[in-house]
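**Student:** Everything below, folded, please.
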Amino acid sequence: MIQKAKGWLNSFFGEHEDMYMAGVAVLIGVAAGYGNIIFRYLIGIVQDFFYGTKEEFLLETLIHTPVYKIVLIPAVGGLIVGMAGLIFKSAKGHGVPDVIKAIALNLKISPFVAVVKSFTSAITLGTGGSAGREGPIIHIGSALGSGVGKIFGFSTRRMKTAVACGAAGGLAATFNAPIGGAMFAAEVLLGEFGIRTFSPIIISSVIATVVSRGHLGNVVTFEAPEYHLRHFMELPLYMVLGFACAVVGVFFIRFFYKTEETFDNLSIPSFLKPALGGLLLGILAIYSREIMGVGYDTINQILASNQVGLFLIVIVFLKILATSLTLGSGGSGGLFVPALFIGTATGGALGGIFNAAFPGITSSSGAYALVAMSAMLGATIKAPLTAILIIFEITQSYEIILPLMFATIIANVAANWLEKESIFSWILTKEGINIRKGTEERVLSEIRVEDVMLRDIVTFKESSNFKEITEGIKKADHIYYPVLNDKGYLTGIMSLDNIKNVMFEKGLEEIVVAGEICTKDDLIYVYPEDSLATALKKLGIKDLGALPVVENINGNLKVEGLLRRSDIILAYNKALATSV
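**Tutor:** Here you go, the predicted model:
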């Protein structure tokens, strides 16, 4: 009876995949929503233990905390995370690149990552580390999504959707921004907006947000200043703001990874590196408590125009340094909120300058700070739609949308010109993982030439006469023929077109040999270990229909087979079919 019911369900959901994925997305959304609640609870416990408060807005407590605690507590947190990293590889880092890598390479994320990441990130953030909650919760949500996908026995394509659903739900829950969470998953993680993929992502984001609001309330993350576009001449000022955010954002990306590289090269035990990073952060925080933790207090102060002048210029670079020390040394946390903090301070500083220079036409410095939050995200994560929607949702300020969109696009375009990689893709590109590939190239990059090439092929010697050629092509399943020298190595390639030219010239067929009619100049070939993506690019150089597959033996090319364009198309279609 049970088997019969199970068979009926499998048949029903096989015919109604959208309904099936929607149901799974609800489960993932619930899991991500509660994952966010538990994660926040853990941060509160750690924070209460070290600083005596569970409040999210920590600045007032930090100001009254003795200096020795400010210096030592982040170092202790770093030491705990470092020791956890000896056992669990996923303990450190900012999470998002690992999720992108898993999706790009069709890897599963162990649900155990959710447990490890919750613990280590709670330690980093609860002890005052300069990072955000969103990176870990994206990683946690993705691990939960992957776990659900594993339970249901998902295919590769469905597993990608499940992972993206978890990530979207996690980000939506932590920022109370369901649209922004869904857009992040599509724009940054998947790089596509297919309706079959996007629909479950939206469902997961909504459900996770509902769960989070049910327990934490429907609160606005940041208090947006009142805004009105006072004069059309403000738009050039917002253009300047966009360029400034691009420069600062690119500096942040490069400085962050340079710091990480510096810590990687330090000749001290790896578990001590996060402790050293925490210690240096604590020393830095003696001069500015604002750089510790997520920094929501300071962001809201800048948005309210309560912080202006030189302080904001200084704190931009202190926050970049603080975040780089915390995460670059091996701490666990996110980069979203630090980018928002840096953007807010950059915008607030420029806004103050604009107010002083053009008092009659400019809005408050807080308005520029708000716009710069989105512009900085556009410059660092290289996802302008996500940046615009997240800031719009977490502030719920519609009036600011025009300069917000304008400055964000300017910042994104300028940052792309200065630096091709985002703060998430930099490390992946260094590892040789190209996340900017389209679906076709991703599929073809995973298949080797040797897996699909034609091995039983017809070849000709350079001395083969026309009669031997015509007899040979009758037996062949291909229309391109490698031509070999007397030692058996490749010297040319002959096609039916070459042969036709001889067939219609009377008398030539009696004297011509293969070595005279084959193409020998600028031979194009592939190796068995090359990917089909590489082979397809080589085929396109001369619009060829096939390529010889060779092994290089002391500078000579030994023919191993032939790769036809039709073989590539067949392999691609088969790969897509098996991933459904």
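**Student:** C-alpha from now on. contacts and neighbour counts both.
**Tutor:** Noted.
**Student:** Look up how far A514 lies from the residue of the chain most remote from its centre.
**Tutor:** Most distant residue from the mean C-alpha position of the chain: G507, 63.6 Å away (C-alpha atoms, centre = their mean). Note on G507: its distance to A514, by C-alpha to C-alpha, to the nearest Å, is 15 Å.
**Student:** And for A25?
**Tutor:** Per C-alpha to C-alpha, A25 is found 62 Å from A514.
**Student:** Of those two, give the one with the bigger neighbour count.
**Tutor:** Looking at A25 and A514 with other C-alpha atoms under 10 Å, you find the greater number of neighbours at A25, namely 30 against 25.
**Student:** next up, for comparison:
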Amino acid sequence: MNVSSPDRLRTRLALLLRANAILLWAALVGCAGALATLLFRDGLTLLQALLFGRSGSFVDIATALPWQARLLMPCAGGLLAGCVLVLARRHAGGARADYMEVVAVGDGKVPVQLTLVNSVSSLLSIASGGSIGREGSMIQLAAMSASVIGRIARFNTERLRLLVACGAAAGIAAAYNAPIASAFFVTEIILGAITMNSLGPIMVAAVVANITMRRLPGYHPTYEMPAFAPIANLEVVWFVALGVLAGLIAPAFLVALQRMRGLFAGSGLPLPLRLALGGLGVGAISIWVPQVWGNGYSVVNALLHQSWLWQAVLVVLVCKIAATLLTSGSGAIGGIFTPTLFVGAAVGHLFALVPQALTPETAAAPAAFVAVGMGALLAAATSAPLMAILMIFEMTLSYSLMLPLMLACVVAFGVARAVNGPSMYEITARRVADEQERERLRAIRMQELIRPADTVLPLDASIAQAAALFRQHPVKYVYLVDTAGRYRGVVALHDVAALYERDEASSRTCADIARPDALPVVTADMGLDDALRQFMRHFGERLPAVRSALDPELLGAVHKTDVLDAYVRLNRAPLGMQVEA
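**Tutor:** Sure, this is the predicted structure:
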């Protein structure tokens, strides 16, 4: 029976929709992620209005407050945020809260209650002047929304994890107006690999989130970028030098943050008091430098458009770093992505003084160094240079800035890796450590896996000696060596048993029943792949290990379990590589 054209069309359409259904779900997640981001932003605006009677720039709010309020407000906010966190952790039940872990190694289920309570804590810390980014909670809420949608739709674990990754990308796109960079953020940092099965849905979610945010009231770009003039060829050298500087500063900043967290954690103080103490430190700094309040958006925009005295930029930079260390180190919930951009902007502004003093005729505008400094420090801190390049490009939309931006980001990333700098995100650090372990395993040789061999006899040993050795050890073969310690084969258990059955054991030696080629051997310089091939030729647990094919000195034995364990660790998939549609 022939199938009609309408039936064929309907069948093909059904197959097409089924194959691309994940894209439709990704679009829904993108819209939900944008709404979740907007909800957090409006919640922050409302809380600002309740606390200060106004909303907007934290720097403007702090400047208008008396010094007593600047001192105490971050402290009180930290205390309340800490109390909320204690409540959240009491009911966490060991659930994974971080969306990165949920995507990379979890089951895709972002806990709703824990995420909401953490977001309330983050709101309290940020609204009271904490020097921390709001993007962390925005992305977490967007990822939670995606997880809820996926669970309602009864997605399996793999598709649910992919949907949560789409939600994270939607949150970043909504927060930073950078849909392409947000997609590469998720694939480069969280998934660890770029494949179309994952990049396609993630890109759809990011674009839909960005379009949704543009249609919602109150939208405006996070950073208002000026126009950038073309940059002369020789001026690119200065941006390379900026990349080197950023590659050194980013690891130092992250190490300082780790140590500050360790100091607060080791203080023995309850969590609310730790956050209150961190907030008190921020308040004390803000008495003289109110620019440390908030995530630094307004200060970065001012650096992009206004002329600053270098002394003022240096003071704000040092104080902002100190305030961020205190806020984040004390345990406050929030991101350091935006504070990292702030540090990069200030470093770029200060660095611009060098070419302006040495080559004032051809020096690029300070705003160019500010923008490139943001990207370079971000690339070094996140170990994701591609994402950093795309994010700054999407913010600036300047092709003239692309070449220096690319060079600075790649150089900064290379310098940070060369000095073994930590990564902003633990998942990246674990992936780097995993890759380093695989590099070590690729270089491994059998001499590192050789164990001493207890079942070894001289070639002229008696059959009785071999029988005694078989009784002591549950093995099927005893290794034989000559007077120089060279491997000469094996004596098999069943051959010894046969001699005893025929009453010939007393008149024979091991040399008489030696099997020179019964077992494949491994050499000390043999790699994992070659050793595994040798074990595939033999069903036993161990093989004799010799120095080399030309010098068969017996060094011991290599066990199959050791080879397989190293081989599995070498070839297991990186974190996040299994997140497919």
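**Student:** Any chance you could compute the TM-score here?
**Tutor:** The pair, once superposed, lands on a TM-score of 0.76 when counted by TM-score structural alignment, normalised by the length of structure 1; 506 aligned residues with a C-alpha RMSD of 4.5 Å.
**Student:** what about the closest residue in space to I513 of structure 2 that isn't next to it in sequence, how many residues close to it?
**Tutor:** Of all residues not flanking I513 of structure 2 in the chain, V491 sits nearest, at 6.5 Å (C-alpha to C-alpha, 6 or more residues apart in numbering). For V491 of structure 2, the neighbour count with other C-alpha under 10 Å is 26.
**Student:** ditto for N295 of structure 2
**Tutor:** Other residues lying near N295 of structure 2 total 31 when counted by other C-alpha under 10 Å.
**Student:** residues touching it, list them.
**Tutor:** N295 of structure 2 sits next to 130-134, 338-339, 342 when contact means C-alpha atoms under 8 Å, 6 or more residues apart in numbering.
**Student:** Show me where the stretch 351-500 of structure 2 has its strands.
**Tutor:** Remark: strands assigned in the stretch 351-500 of structure 2 by DSSP state E, counting those that start in this stretch are 456-458, 477-481, 487-492.
**Student:** Repeat that for structure 1.
**Tutor:** For structure 1, the strands defined by DSSP state E cover 460-461, 480-484, 490-495, 546-553, 556-564.
**Student:** Show residues contacting the second one.
**Tutor:** By C-alpha under 8 Å, 6+ apart, the residues outside strand 480-484 of structure 1 that reach it are 457-462, 490-496, 514-515, 518, 545-548, 559.
**Student:** If we use 7 Å, what do you get?
**Tutor:** 458-462, 490-496, 546, 548 (C-alpha atoms under 7 Å, 6 or more residues apart in numbering).
**Student:** Tabulate those residues in JSON lines, adding columns for distance to A387 of structure 1 and neighbour count.
**Tutor:** Below are the contacts of strand 480-484 of structure 1 laid out as JSON lines (distance: C-alpha to C-alpha, whole Å; neighbours: other C-alpha atoms under 10 Å):
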{"residue": "V458", "distance to A387 of structure 1": "57", "neighbour count": "20"}
{"residue": "T459", "distance to A387 of structure 1": "58", "neighbour count": "22"}
{"residue": "F460", "distance to A387 of structure 1": "60", "neighbour count": "24"}
{"residue": "K461", "distance to A387 of structure 1": "62", "neighbour count": "22"}
{"residue": "E462", "distance to A387 of structure 1": "62", "neighbour count": "21"}
{"residue": "L490", "distance to A387 of structure 1": "54", "neighbour count": "25"}
{"residue": "T491", "distance to A387 of structure 1": "55", "neighbour count": "20"}
{"residue": "G492", "distance to A387 of structure 1": "54", "neighbour count": "25"}
{"residue": "I493", "distance to A387 of structure 1": "53", "neighbour count": "26"}
{"residue": "M494", "distance to A387 of structure 1": "54", "neighbour count": "21"}
{"residue": "S495", "distance to A387 of structure 1": "53", "neighbour count": "18"}
{"residue": "L496", "distance to A387 of structure 1": "55", "neighbour count": "12"}
{"residue": "A546", "distance to A387 of structure 1": "45", "neighbour count": "25"}
{"residue": "P548", "distance to A387 of structure 1": "48", "neighbour count": "27"}
